[in-house]
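Q: this one's structure only:
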């Protein structure tokens, strides 16, 4: 009784007025919809501008040092009374603070000082963090474009940012990439082959028949079960096949095919780097060889 009562009071997206109130309600209903542009081109333009300004100040400082006739002033900051040099150094200090923050090897100390002095996030650091964000999924971009085209509640000029797919990044924290891929596959499969799926009470965030925002846990549970079965299959099937056959050549062939299959799935479902793939493949093949060789009187690997 209480669950039914609570579901009836869930505020729908269409309960908000058309325009930005409804659009922001849609974005807040699905975290991956939080997308924004990185503005790569103008960010690079500003970066080059700041860099060029620092280069000019550097040349200006070098020229002042070359023109200095009193060598004693170049060897002591305390005795330096050259107004031009002091003014240029002050301007360089200000420009460097705007260009980027000082890097520190001891992160904990830097964090403490940042909290005490409230060091701002400067341009280079902000750009680094922005460029480190994950690229937006084409699926999410297309969903927002379809919704906007269907409702027309936001002007085209203010939704044109969605057409800049190469610059769009997602603000949502990164999830397990493999599990995320499987969740998308499971959702598409359920929508295509299970007609009652979209009529379940988990689609309770919108009354629009063309809007499907799933809020249940079925997709995650199925995806995790598939991932578990896949991992178990990759780890145990080669062992089972090698135990069935007694031919050493067949066993080696099975291990090769299993390793190739394992690396292919790992490459397609994860964002692994080259070295990570090499280590994963070496570990997988070594475990299989050692395990399988121990099941026979004639091992594949003979101790020296």
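A: Thanks, I have it. Given the structure is predicted, the values throughout are model-derived calculations rather than measurements. Residues are numbered from 1 along each chain as shown.

Q: CA only for contacts and neighbour counts going forward, please
A: OK.

Q: Go ahead and name everything in contact with the host helix or strand of residue 282.
A: Using DSSP states H and E, residue 282 falls within helix 274-293. Contacts with helix 274-293, where a contact means Cα atoms under 8 Å, 6 or more residues apart in numbering, come from 238-239, 242-243, 255-256, 259, 262-263, 266-267, 299-301.

Q: Which two among those are spaced furthest apart?
A: 267 and 299 (30.6 Å; Cα to Cα).

Q: for the stretch 101-250 of the chain, what spans make up the strands?
A: 168-170 (DSSP state E, counting those that start in this stretch).

Q: Show me where it has its helices.
A: All helices of the stretch 101-250 of the chain, identified by DSSP state H, counting those that start in this stretch, fall at 107-117, 123-131, 138-151, 177-193, 218-244, 248-269.

Q: Switch those over to TSV; also include distance to residue 200 and mean neighbour count.
A: Listed next are the helices of the stretch 101-250 of the chain as TSV, based on distance: least, Cα to Cα, whole Å; neighbours: other Cα atoms under 10 Å:
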stretch	distance to residue 200	mean neighbour count
helix 107-117	48	11
helix 123-131	38	15
helix 138-151	20	14
helix 177-193	11	15
helix 218-244	11	15
helix 248-269	29	16
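
Q: Ok, which of those comes nearest residue 28?
A: helix 138-151 (12.4 Å).

Q: now the angle from the closest one to helix 177-193?
A: When axes from the mean of the first three to the mean of the last three Cα atoms, to 10 degrees is applied, the directions of helix 138-151 and helix 177-193 differ by 40 degrees.

Q: Same question for stretch 52-70: list its buried residues.
A: Residues 54, 57, 60-61, 65 are the ones in stretch 52-70 that count as buried (16 or more other Cα atoms under 10 Å).

Q: Equivalent analysis for stretch 150-168, please.
A: Buried-residue list, stretch 150-168, by 16+ other Cα under 10 Å: 153, 162, 165, 167-168.

Q: For residue 91, state which of the residues you listed is nearest.
A: Residue 91 lies nearest to residue 167 out of those, by Cα to Cα, at 33.4 Å.

Q: Contacts only, for that closest one.
A: Neighbours of residue 167 in contact, by Cα under 8 Å, 6+ apart: 36-40, 135.

Q: Centre-most residue in this protein?
A: Centroid-nearest residue in the chain, with Cα atoms, centre = their mean: residue 134, separated by 3.1 Å.

Q: show me what contacts that one?
A: 169-171, 174.

Q: Tell me which two in those are the farthest apart.
A: 169 and 174 (11.4 Å).

Q: So for those two, which sits in the more crowded spot?
A: When neighbours are counted by other Cα atoms under 10 Å, residue 169 comes out ahead of the other of residue 169 and residue 174, with 21 against 11.

Q: take the one below as the second:
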């Protein structure tokens, strides 16, 4: 099997350690959880773990069913108490008072009255299960708001895991099969537009650093890193160059064209190219794309109008 090529970004502190000698060979990590945890902690982008969505949903369903059962039992107690009060049996006054006054209800339960004690135990259990259920709902809601790992990061982690096979037992299937699509990333990359993703995925090896991270053992040689700042600068340069090219190219073309039909065709072509570049290379919202395209087209239309007036004069 060919060596796994793991593309990651430098953390901010790594640039300070670039003078580490490349001849130093750190000791390998103990195979198993030590080596896997070392990999996941070696870069913030690699902090990916299982979501356990199906198991979480099942746990919520169990809690929900248990609470429904407790609710049914509580309703049955209420029905029994209502029958006692309505029939005015010997205990109807105590039952009615317990249903209206918490202090009396608690005191009778603490004194060992079977009816009140049974109901108090049920209420406390409802309180406990409701807390567990609501906490689980909130935690799952927060978990669902976390991003999935990018294909690049997911491929890096699962590729290393498949090659090294650090774990045995049931844990050996931690990232296998459908589990690859049940992962969560603890770090959301900033400014992760399509152009940045494209450069990181397909051209990361071009920007890779030649120096090794000081804590990487020899069996991690198939991995390489590239600095996040370099990709950011290249994306900024390409974006500015593309915007300037589309604007200057359109103006230059319109300046030398005289036929109205050709002018309209050039306007349509460059406006379409501008809108397409924004939509494909950025994460701009639709309303932002419309606004930017309208402004771009307005600049070209004004230029054509001024150019026509100059030619008339």
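A: Structure received. What you see is a predicted model, and the numbers here were worked out from it, not measured in a lab.

Q: follow-up on the earlier one: and the residue nearest to the centre of structure 1, what pairs with it in structure 2?
A: Aligned by TM-score structural alignment, residue 134 of structure 1 pairs with residue 147 of structure 2.

Q: ok, that match to residue 231 of structure 2 distance?
A: In this view, residue 147 of structure 2 and residue 231 of structure 2 are 21 Å apart by Cα to Cα, to the nearest Å.

Q: how near is residue 299 of structure 1 to residue 251 of structure 1?
A: Residue 299 of structure 1 is 11 Å from residue 251 of structure 1, by Cα to Cα.

Q: Ok, residue 270 of structure 1 next?
A: Counting by Cα to Cα - residue 270 of structure 1 and residue 251 of structure 1 are separated by 28 Å.

Q: One more: residue 282 of structure 1?
A: 17 Å.

Q: Kindly report the same for residue 294 of structure 1.
A: Taken as Cα to Cα, the span from residue 294 of structure 1 to residue 251 of structure 1 is 12 Å.

Q: before we move on, the earlier item: which pair in the buried residues of stretch 150-168 of structure 1 spans the largest distance?
A: 153 and 167, at 23.7 Å, using Cα to Cα across the buried residues of stretch 150-168 of structure 1.

Q: Reformat the buried residues of stretch 52-70 of structure 1 as TSV; add secondary structure.
A: Output for the buried residues of stretch 52-70 of structure 1, formatted as TSV (DSSP: H, G, I helix; E, B strand; the rest coil):
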residue	secondary structure
54	helix
57	helix
60	helix
61	helix
65	helix
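
Q: could those residues be laid out in TSV, adding distance to residue 31 of structure 1?
A: Formatted as TSV, the buried residues of stretch 52-70 of structure 1 follow (distance: Cα to Cα, whole Å):
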residue	distance to residue 31 of structure 1
54	40
57	45
60	50
61	50
65	55
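
Q: what's the counterpart of residue 192 of structure 2 in structure 1?
A: In structure 1, residue 192 of structure 2 lands on residue 177 (TM-score structural alignment).

Q: Please name the spatially closest residue to its match (chain neighbours excluded).
A: Nearest non-adjacent residue to residue 177 of structure 1, counting by Cα to Cα, 6 or more residues apart in numbering: residue 270, 5.5 Å away.

Q: Please say which position in structure 2 residue 289 of structure 1 maps to.
A: Using TM-score structural alignment, residue 289 of structure 1 sits opposite residue 297 in structure 2.

Q: ditto for residue 52 of structure 1
A: Using TM-score structural alignment, residue 52 of structure 1 pairs with residue 65 in structure 2.

Q: what about its match, distance to residue 271 of structure 2?
A: Residue 65 of structure 2 sits 58 Å away from residue 271 of structure 2, going by Cα to Cα.

Q: Can you tell me the element the closest residue to residue 29 of structure 2 other than its chain neighbours falls in?
A: In space, not counting the residues next to it along the chain, residue 29 of structure 2 is nearest to residue 35; the distance is 5.1 Å by Cα to Cα, 6+ apart. Element membership of residue 35 of structure 2, judged by DSSP H and E, is helix 33-41.

Q: Please spell out which residues along that helix are buried.
A: 35-36, 39.

Q: the inter-axis angle of it versus helix 151-164?
A: Going by the same axes, to 10 degrees, helix 33-41 of structure 2 makes 160 degrees with helix 151-164.

Q: Tell me the residues of structure 1 aligned with helix 33-41 of structure 2.
A: Aligned by TM-score structural alignment, helix 33-41 of structure 2 falls on residues 20-28 of structure 1.

Q: hmm, who's touching that stretch?
A: Against stretch 20-28 of structure 1 from outside (Cα under 8 Å, 6+ apart): 13-16, 33-34, 153-154.

Q: Same check on stretch 253-272 of structure 2?
A: Residues contacting stretch 253-272 of structure 2 (Cα under 8 Å, 6+ apart): 246, 250, 293, 296-297, 300-301, 304, 307.

Q: Now with 7 Å, please.
A: Applying Cα atoms under 7 Å, 6 or more residues apart in numbering, the contact partners of stretch 253-272 of structure 2 are 246, 250, 293, 297.

Q: For the equivalent of the second one over in structure 1, give its distance to residue 260 of structure 1.
A: What it means is residue 250 of structure 2. For residue 250 of structure 2, the aligned residue in structure 1 is residue 242 (criterion: TM-score structural alignment). Counting by Cα to Cα, the gap from residue 242 of structure 1 to residue 260 of structure 1 is 16 Å.

Q: Residue 293 of structure 1 too?
A: Distance from residue 293 of structure 1 to residue 260 of structure 1, by Cα to Cα: 19 Å.

Q: next one: residue 132 of structure 1
A: For residue 132 of structure 1, the distance to residue 260 of structure 1 - Cα to Cα - is 30 Å.

Q: Repeat that for residue 168 of structure 1.
A: 34 Å.

Q: What of residue 244 of structure 1?
A: Taken as Cα to Cα, the span from residue 244 of structure 1 to residue 260 of structure 1 is 21 Å.

Q: any idea which of the buried residues of stretch 150-168 of structure 1 is closest to residue 212 of structure 1?
A: residue 153 (18.3 Å).

Q: Apart from its chain neighbours, what residue comes closest to the closest one?
A: Residue nearest to residue 153 of structure 1 in three dimensions, not counting chain neighbours: residue 19, with 4.6 Å by Cα to Cα, 6+ apart.
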